[in-house]
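*Asks:* predicted model and sequence follow; I will ask about them next.
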Amino acid sequence: MTSLKTFLPLSAAVLGLALVQCKKQDAAPAAPPPVQAQRAPESAAAPQQAPAAVSDVVKAKRPAGGEYLGLYLVDKKVGYVFNDLGIIPGREDRVRAINELHFKAQVGARLSERIHREERIYEARPGGRLVAFTIEQRGDGGTQTLVGSATPTGISVVRKRPGMQDETVNLPATTEVVEDADQVRVALLRRKDVSGAVLDGMDLGTYKLVTSVQPSEERLISGVKVKVGRAVSVSDKEKVPVTAYVAEEDGRLLEMEYGQTMKARAEPEAVAKRLDLVEVFGLTRVVLPKALPESAHAIPGEVKLVMENLPEKFQQDTYRQKFQREKDGRVLVTLSAKPPEPKVLKPRPLADPEGGENLKTSIIIESDNPRIVEQSRMLVGGEKDAYAAAKKIVTWVASTLQKDYGASADRATDVLRQRKGDCTEHSLLTVSLLRAAGIPARRVDGVIYMVNADGVPALYWHEWVEAFVGEWTQMDPTFNQVVADATHFGVGREGNAEITPLIGSLKVLEVR
């Protein structure tokens, strides 16, 4: 499997490590045991040994035995990936794609590590469908294995966790095919754009993926000029162009660029596994020229910031955020906070003004799980007013969950069971309980103002929620704010990688 499929969900891991300001800093936990890379044999990677009626994804050149890439965030080494793809020995009608992500960084006084491994099996024929997969996760986010089998009508997933009973989840069918396992090399081989879909390894949703071929170029690699093919991929989930550079002579993936912030570079195994000890607080925060005024904390409240390196796509006026362009690419951002208007409040259950997406259940949200439904019912009781019900949920989550970094969980039921976590766990459980109560809700990613132990005023990456109670209103269950104050600047939703290019590049020049 090409590193593209690792690189797309990678920024979710980056964001997860960056959302640190609301987390308790204790002694570092023991690192999770390493996952050993499983490699397809060299014969499986050699196109000339494959049967004739196979997909172009097998015919494309690639290094035998797989390839390693070091992962860099703001030029600091934070992890590596391993990828391989080839015909399964003894099964010429099947292709196996292996993909591993190892991510590690220092978070305050703690060491955070995440290991994500996927193995996918496809029919080898052109357009061959995805037939099975195994997804293993360890470290930050919890330990679990998802074993899936796919048919044209649906996907059955068995979830395995240490010390717990297995769970089976049935999901809609995916349209992912074998060419989607490495769209970059397929597009470069065909010299034409490729469009398809990918089953996301985190939420198991299927998202459109398009790869466009760009003009070739020459690059200096180890002092030698190499002709390089170039392709740009965009996922409907991530919405950020990922540029891949592939050596035309032997199919080596040389580098991938994820905006200006993140890169993956081809490296020998030993070099790829040699990581920098990166402290995420200092690396990802946005330092302010001075402290925010008290008015930013008031409800209603307001604050004005002059920013640069804020792309136009993020400059969309909302009920909380207004944007005014100034000279030299600067943007005046006005952040405000106030309670929802009483005259627009509605009883629950409410219809989702965006068509139902914010009421959906999923393998992560789990708002239809009996335990979530029962907890939501206990909290809300007979309260009909949606905002009053939402405040009960936010207050309960804020007062019940222990703030404990290192107790992360990727599923709402796990958060409910362990009753601890950081801002991502607080937001995940809140959204799940809100949807179970018939209140459209979603998670918001962005930055929040804080002054940590070093005394430097700064914006730190954070996650909170937004609920529709007749109109949209933002709430912060981590800090028990039934109205998220004006120190919150939202730039994305649902842990989406779309905001990752802002990390390390966004700057605040003035506080007004």
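*Replies:* That came through fine.

*Asks:* use CA for all of it now, contacts and neighbours both
*Replies:* Noted.

*Asks:* where does S367 sit: helix, strand or coil?
*Replies:* With DSSP: H, G, I helix; E, B strand; the rest coil as the basis, S367 sits in coil.

*Asks:* distance of I87 from I98?
*Replies:* 12 Å (CA to CA, to the nearest Å).

*Asks:* next: Q474.
*Replies:* Remark: distance between Q474 and I98 (CA to CA) = 40 Å.

*Asks:* ok, now S11?
*Replies:* Going from S11 to I98 by CA to CA gives 19 Å.

*Asks:* who has more neighbours out of the two?
*Replies:* I98 (26 against 23; other CA atoms under 10 Å).

*Asks:* how close does that one sit to I88?
*Replies:* The value you get for I98 to I88, if CA to CA is used, is 11 Å.

*Asks:* presented hereafter is structure B, for comparison with structure A:
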Amino acid sequence: MTSARIKGHGIAGGLFVLLFLALLAVRLDVFPGALLPGSGPAASSAGPSRADEDRWMAVYQNGRKIGYSHRRMQRVPRGYRFEESGLLRINTMGVVQDIRMKTTGDLNPDGTLSAFRFDLQSSLFRFVLRGEVRGRQAIVYQGPPSAEKQIRIALREAPHLSNSLYEALRGRALATGQEMTLNVFDPASMAERPVRVKVLERETIQIMGRPHAARKVAVDFMGARQVAWLGEDGGVLREQGLLGMTVEQVTKDRALDGLTLAASTDLTDAASIPSRVRLDAPEALAQMTVRLANVRPESLSLDGGRQRYEQGRLTVVREAMPAARTTRDALPAEMRPFLQATPFIQSDHPEIRARAARIVSLGDSDAVKARKLVDWVYRNVEKRPVLSVPNALETLTHRVGDCNEHAVLLAALARAAGIPAQIEAGLVYLKGRFYYHAWNVLYVDGWVTADATMGQMPADVTHIRLVRGEADRQIDLAGIIGDIRLEIVDTKK
């Protein structure tokens, strides 16, 4: 099979971009989200005290402005109308792109959420999510009109739409050292996630040229740590977090001014991990051992399959590709879930099924089918960074994307062709650094790694799996970005 390393870091690192967007969106509340439990003092403050607010925020990375957000709350006859829009100019893999996000929400008179819509638009891709709340259930619709999927999600309590995670702190007497856990709804993974908040000391900070008394709080979202300063009204004055990111309240003119075309820090480079050992031909290696530090093994998928993890040392052994067989054993029952369609892996869509049928032949063994599918995605999807939530159907339509798009499309095509498929996410070596990356495993008489971005099956041993699964598992990587340490200790050919 064709095998190629990507020029520079190319589109390796795309996984980090997806994680970054999810984290930033949750922090700015550009996802319709933070569906917070509607109880206690915070719930009552979501009513009249939240009306007629108009707030502009500027977003900086290492002191350079990269975007803004604008949020408004207005009274309407049936309750309240919430709107938030934002623009981010992000440098990913050497390409500067704009991404626009907008959230609208209809709130009941008591502040509980009635309906919402989220729209993310990048250069090629558009991600739309809308939903409504009926009792203790959120009914979420995702995808283009021709392939819209409905997902029903049970809620613990009547949810509120917060203008930030800190909305739940409004009205509470906050004591220094106090800790609490809030649940937010992440629409990308369709799951609730815990956010831990710790109240720190009071400080006076300069905002828009004037001193403001503020309460400092520390936030831990899936291990990603942030610090925020809340004003007397409970609103966010400033927030600092991931990779030099700062969000700060400003005037409208300041928010809209000063966004240049100059490239900011490349996010994928900033998140990558340098290697002291340089590998000239990674694809020729049969085995690699690394030492990992600053990871929580219990929350990751480090051990199993071609990987062996013990006491901080991880060894990856390249698999042997199964021989092509004309007959196929019955699939184990536990493989059936990996043949099913999901909201982002639309393997049951007619266009996906038709494309898979044109790529493979009826007489092909599973091994031959898998090779054909990997090669087709490798050759037919242009390798370019994409700022969106990846899904297979749009990738098949546009034929462009980074590692995320390659992985969801290959998973969908494989499942449509009868081959169980999953997505793995972790790190891959490229020219002296390890980048966050996504690839697949296909069940061909056993799980075999496949990287359609690089045209590899099996994938080379520098592919280090950290998690296996879709967005609901990949978001678990948020807590190790910037902290994980990796050192190559041995390689074998």
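*Replies:* Yes, it's here. Computed from a predicted model, the values in this text were never measured in an experiment.

*Asks:* H437 is in contact with Q474 of structure 2, correct?
*Replies:* No - using CA atoms under 8 Å, Q474 of structure 2 makes no contact with H437, being 10.6 Å away.

*Asks:* which residues do those two both contact?
*Replies:* Residues touching both Q474 of structure 2 and H437 by CA atoms under 8 Å, 6 or more residues apart in numbering: A425.

*Asks:* looking at the two, which is more packed in?
*Replies:* Higher neighbour count among Q474 of structure 2 and H437: H437, with 27 against 23, using other CA under 10 Å.

*Asks:* can you name the residues that contact the more buried one?
*Replies:* Going by CA under 8 Å, 6+ apart, H437 of structure 2 touches 12-16, 403-404, 425-428.

*Asks:* what lines up with it in structure 1?
*Replies:* Counting by TM-score structural alignment, H437 of structure 2 lines up with H462 in structure 1.

*Asks:* what's the helix or strand for its match?
*Replies:* strand 457-468 (DSSP states H and E).

*Asks:* which is the next helix or strand following that strand?
*Replies:* strand 472-475.

*Asks:* mean deviation of that next one from structure 2?
*Replies:* Taking mean CA distance after the TM-score superposition for structure 1, the mean distance separating strand 472-475 of structure 1 from the aligned residues in structure 2 is 1.7 Å.

*Asks:* show residues contacting that strand.
*Replies:* Contacts with strand 472-475 of structure 1, where a contact means CA under 8 Å, 6+ apart, come from 339-340, 394, 464-467, 481-484.

*Asks:* need the max-distance pair from the residues you listed.
*Replies:* By the measure CA to CA, P340 and W464 form the most distant pair in the contacts of strand 472-475 of structure 1, at 16.7 Å.

*Asks:* buried sites along stretch 208-220 of structure 1?
*Replies:* 208-214, 216 (16 or more other CA atoms under 10 Å).

*Asks:* show me which of those residues is closest to R190 of structure 1.
*Replies:* Using CA to CA, those come closest to R190 of structure 1 at V213, 9.4 Å.

*Asks:* sec struct for the closest one, please.
*Replies:* strand.

*Asks:* any idea what sits nearest it, other than its immediate chain neighbours?
*Replies:* Excluding the flanking residues, the one nearest V213 of structure 1 by CA to CA, 6 or more residues apart in numbering is A231, at 4.5 Å.

*Asks:* check H70 of structure 2 too.
*Replies:* Once flanking residues are discounted, H70 of structure 2 sits nearest to W56: 4.6 Å by CA to CA, 6+ apart.

*Asks:* what's next to the helix or strand containing that neighbour, contact-wise?
*Replies:* Remark: W56 of structure 2 resides in strand 53-61, with elements defined by DSSP H and E. Outside strand 53-61 of structure 2, the residues within contact range by CA under 8 Å, 6+ apart are 65-74, 88, 243-252, 254-255, 264-265.

*Asks:* which strands or helices does whichever helix or strand comes after it pack on?
*Replies:* Elements were assigned by DSSP H and E; along the chain past strand 53-61 of structure 2, the next helix or strand is strand 64-76. For strand 64-76 of structure 2, the elements it packs on are strand 53-61, strand 79-92, helix 252-256, judged by 3 or more CA pairs under 8 Å, 6 or more residues apart in numbering; DSSP states H and E.
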